[in-house]
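Enquirer: sharing a model prediction with you, sequence too.
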Amino acid sequence: MGTNLSLLRGGRKTTFVRRWRVWEHFRDFFPVKLMKTAELNPNKNYILGCHPHGILSVGAFTCFSTDSCGFNEVFPGLRCHLAVLAGLFRIPLFREYLMCAGLYPVSKPSLAHLLSKSGKGNAVVIVIGGAAESLASSPGVNTVVMKQRKGFVRVALEFGADLVPVYSFGENELFKQVIFSDGSLGRKLQDLFKKIMGFAPCLFVGERLAFLPYKTPVTTVVGSPISVPKRVTPTEEEVDHYHRLYMEALAKLFHEHKVSCGIAESHKLQII
């Protein structure tokens, strides 16, 4: 019971872990940059949907689970909480790091705790596409999996948290992935692992003995908030409405910033 409660409240969060000097070196390797396009009111709560997942979610990890990109200075008064797959908390030792860094499992109890029992000024970050999106990650690809991902919108309505789209430009350029075709043995094994653990093992290569990611800039752009009313029991029509608004805002964010972030004007965002 004690462990579950600790997970629910962000483990054993320590500022020291989030401010490790190693995260500054990690940030500078690519480099990773956090970019603001609009103010976020610290008297409100937010759900930030981060896209795309990529192989390792470097943009989301660096900007929202460490202090190396200066989130607190960019968005004063907000407390940032990165929510990750619950399956990651089953990995020995890594689980201890997650808890010390104050990460949360993506679960209804955790999100409810953050959005209803922790006051205002909470920015909960969720990588919406998850394991399914990681399997589509490849250089030159800008695909997000979210047409059927509506749970985060329902939670936003239940707690009156505004929605904010976030796009990490360059995330899919960090590794070259071996893409298995549907129905192949490789894809079946990936799907089986995903079903058991909640995330999929990807076969990928980088540079320098195929171990390190490519040194490609990653710019994580935080979009404008979408005002969401509080509905204790939201209807399907309300969920669909705000889900549609979110997808439109994400596409707008992508197209407004793609060229300045190194993506060709001709590239489109594919939402599946």
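Expert: That came through fine. Since the structure is predicted, the reported quantities are computational estimates derived from the model, not experimental observations.

Enquirer: can we go C-alpha only for contacts and neighbour counts from here?
Expert: Fine.

Enquirer: list the contacts of stretch 161-169.
Expert: Here stretch 161-169 makes contact (C-alpha atoms under 8 Å, 6 or more residues apart in numbering) with 44-52, 59-60, 115, 153, 155-156, 218-230, 246, 249-250, 253-254, 258, 261-263.

Enquirer: also this one, for the comparison:
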Amino acid sequence: MDRQMIVWDFLLDYYFRSETTGWERLPDSASMLIGIHSGTWLTMDAWTLCAEWYRHFHGRRVLHGTAHDVLMAMPGLGTYFRNAGVIPANRESVGAAFSAGHDVVIWPGGEVDSMRSWKKRDTVVLDGRKGFIRQAIRSGVPIVPVATTGGPDTVFVLSEGRNLAKILLLKKLFRCDMAPLILGFPFGITLEAFPMHIPLPAKIRTEILDPVDIDNDPDRINDIAYVDKKYKEIESRIQEGVNRLAKK
């Protein structure tokens, strides 16, 4: 990562004009960060968070990003991710990272979140996926919500392409529910079945929010009411943070 920071310093400071606040809210112990991301396949708001983390801690505290299986399997991109410490978003990989005392950031909404239309740019999409709460209980770590804005302006998603994804059997083939129609550089209006655009220089703002304590009693894993309560609390906190950032 050290070798990449020359490039990332430029991208953070000048291309995306990144602002990340709330570092003082992070617990001292390993934590699970939960947020939203955007930009279809190239989620610059996720990448800038990880780069800002590395720059802030200078490698003293390790944060693992997580990615969809399809991205991890892509030639070139998958290799880059692995070299940067990105891990698959599954129980085994995330659990091992916490056992090693590392932090992990998860974007539960997956492609439904990252490929949401531009008109929903400031809407939190976790897609009802609550496995991250059970993982936090299992690993005994707090959850730290993260709000971000600006990522949707790096590429404009005109249509999420849910029906087209069904026709193309993307769910069966790639575990993907979306086939977004984008307006981006350099190809203009394009059906983006794989990464094709160069992200535009949008300003990205990120705020690390107050942590949410999670009961590590194993019985809570199957406590549907408890899991639902925590899910709604986290979703609400992120939305409040996004609303605040969107006004800047």
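Expert: Structure received. Just so it is clear, the model here is predicted, and its values are computed rather than measured.

Enquirer: report the TM-score for the pair.
Expert: Once the chains are laid over each other, their TM-score by TM-score structural alignment, normalised by the length of the second structure reads 0.82; 235 aligned residues with a C-alpha RMSD of 2.6 Å.

Enquirer: and the residue of the second structure most remote from its centre, how far from V227 of the second structure?
Expert: Largest separation from the mean C-alpha position in the second structure: D219, at 28.0 Å (C-alpha atoms, centre = their mean). D219 of the second structure is 11 Å from V227 of the second structure, where distance means C-alpha to C-alpha, to the nearest Å.

Enquirer: mutual contacts of those two, please.
Expert: By C-alpha under 8 Å, 6+ apart, no residue touches both D219 of the second structure and V227.

Enquirer: and the helices in the second structure, which stretches?
Expert: Under the criterion DSSP state H, the second structure carries helices at the ranges 5-10, 44-57, 69-73, 77-83, 91-99, 110-114, 131-139, 162-167, 170-174, 224-246.

Enquirer: can you tell me how far I208 of the second structure is from R91 of the second structure?
Expert: Counting by C-alpha to C-alpha, the gap from I208 of the second structure to R91 of the second structure is 24 Å.

Enquirer: ok, now how distant is the spatially most central residue of the second structure from A147 of the second structure?
Expert: In the second structure, the centroid-proximal residue (C-alpha atoms, centre = their mean) is W107; its distance is 3.7 Å. Separation of W107 of the second structure from A147 of the second structure (C-alpha to C-alpha): 11 Å.

Enquirer: pull up the overlap in contacts between the two.
Expert: Counting by C-alpha under 8 Å, 6+ apart, the residues touching both W107 of the second structure and A147 are G35, I36.

Enquirer: quick one: map the residue nearest to the centre of the second structure onto the first structure.
Expert: Applying TM-score structural alignment, one finds that W107 of the second structure aligns to V127 in the first structure.

Enquirer: which helices and strands does the helix or strand hosting N4 of the first structure pack with?
Expert: Element membership for N4 of the first structure, per DSSP states H and E: helix 2-8. With contacts taken as 3 or more C-alpha pairs under 8 Å, 6 or more residues apart in numbering; DSSP states H and E, helix 2-8 of the first structure sits against strand 104-105, helix 108-116.

Enquirer: list the buried ones in it?
Expert: L7, L8 (16 or more other C-alpha atoms under 10 Å).

Enquirer: do stretch 161-173 of the first structure as well
Expert: For stretch 161-173 of the first structure, the neighbour count (16+ other C-alpha under 10 Å) marks 161-173 as buried.

Enquirer: same deal with stretch 193-200 of the first structure?
Expert: K194, M197, G198, F199, A200.

Enquirer: distance to G119 of the first structure added to the buried residues of stretch 161-173 of the first structure, as CSV?
Expert: Output for these, formatted as CSV (distance: C-alpha to C-alpha, whole Å):
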residue, distance to G119 of the first structure
A161, 12
D162, 14
L163, 17
V164, 19
P165, 22
V166, 23
Y167, 27
S168, 28
F169, 32
G170, 34
E171, 32
N172, 35
E173, 38
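
Enquirer: farthest-apart pair in these, please.
Expert: A161 and E173 (31.7 Å; C-alpha to C-alpha).

Enquirer: F81 of the second structure: what's its closest spatial neighbour, skipping adjacent residues?
Expert: Sequence neighbours aside, M72 is the residue nearest to F81 of the second structure in space, at 7.0 Å (criterion: C-alpha to C-alpha, 6 or more residues apart in numbering).

Enquirer: mind listing what the aligned partner of the one you found in the first structure touches?
Expert: Using TM-score structural alignment, the equivalent of M72 of the second structure in the first structure is F89. By C-alpha under 8 Å, 6+ apart, F89 of the first structure lies in contact with R95, L98, P105.

Enquirer: switch to 10 Å and redo it
Expert: Contacts for F89 of the first structure (C-alpha atoms under 10 Å, 6 or more residues apart in numbering) come out as L7, R95, E96, Y97, L98, M99, L103, Y104, P105.

Enquirer: give me the mean deviation of the lengthiest strand in the second structure from the first structure.
Expert: Longest strand in the second structure by number of residues, with DSSP state E as the criterion: strand 143-149. Strand 143-149 of the second structure differs from its equivalent in the first structure by a mean of 1.3 Å after superposition (mean C-alpha distance after the TM-score superposition for the first structure).

Enquirer: preserved in the second structure, out of the contacts of F89 of the first structure?
Expert: Contacts from those that recur in the second structure, judged by both residues aligned by TM-score structural alignment, their matches' C-alpha atoms under 10 Å, are R95, E96, Y97, L98, M99, L103, Y104, P105.

Enquirer: dump those residues into TSV; add neighbour count as well.
Expert: Below are those laid out as TSV (neighbours: other C-alpha atoms under 10 Å):
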residue	neighbour count
R95	18
E96	15
Y97	16
L98	24
M99	21
L103	27
Y104	27
P105	24
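
Enquirer: closest one of those to G119 of the first structure?
Expert: Among these, and counting by C-alpha to C-alpha, the member closest to G119 of the first structure is Y104, at 16.8 Å.

Enquirer: the second structure: which residue goes with the closest one?
Expert: Match for Y104 of the first structure (TM-score structural alignment): I87.
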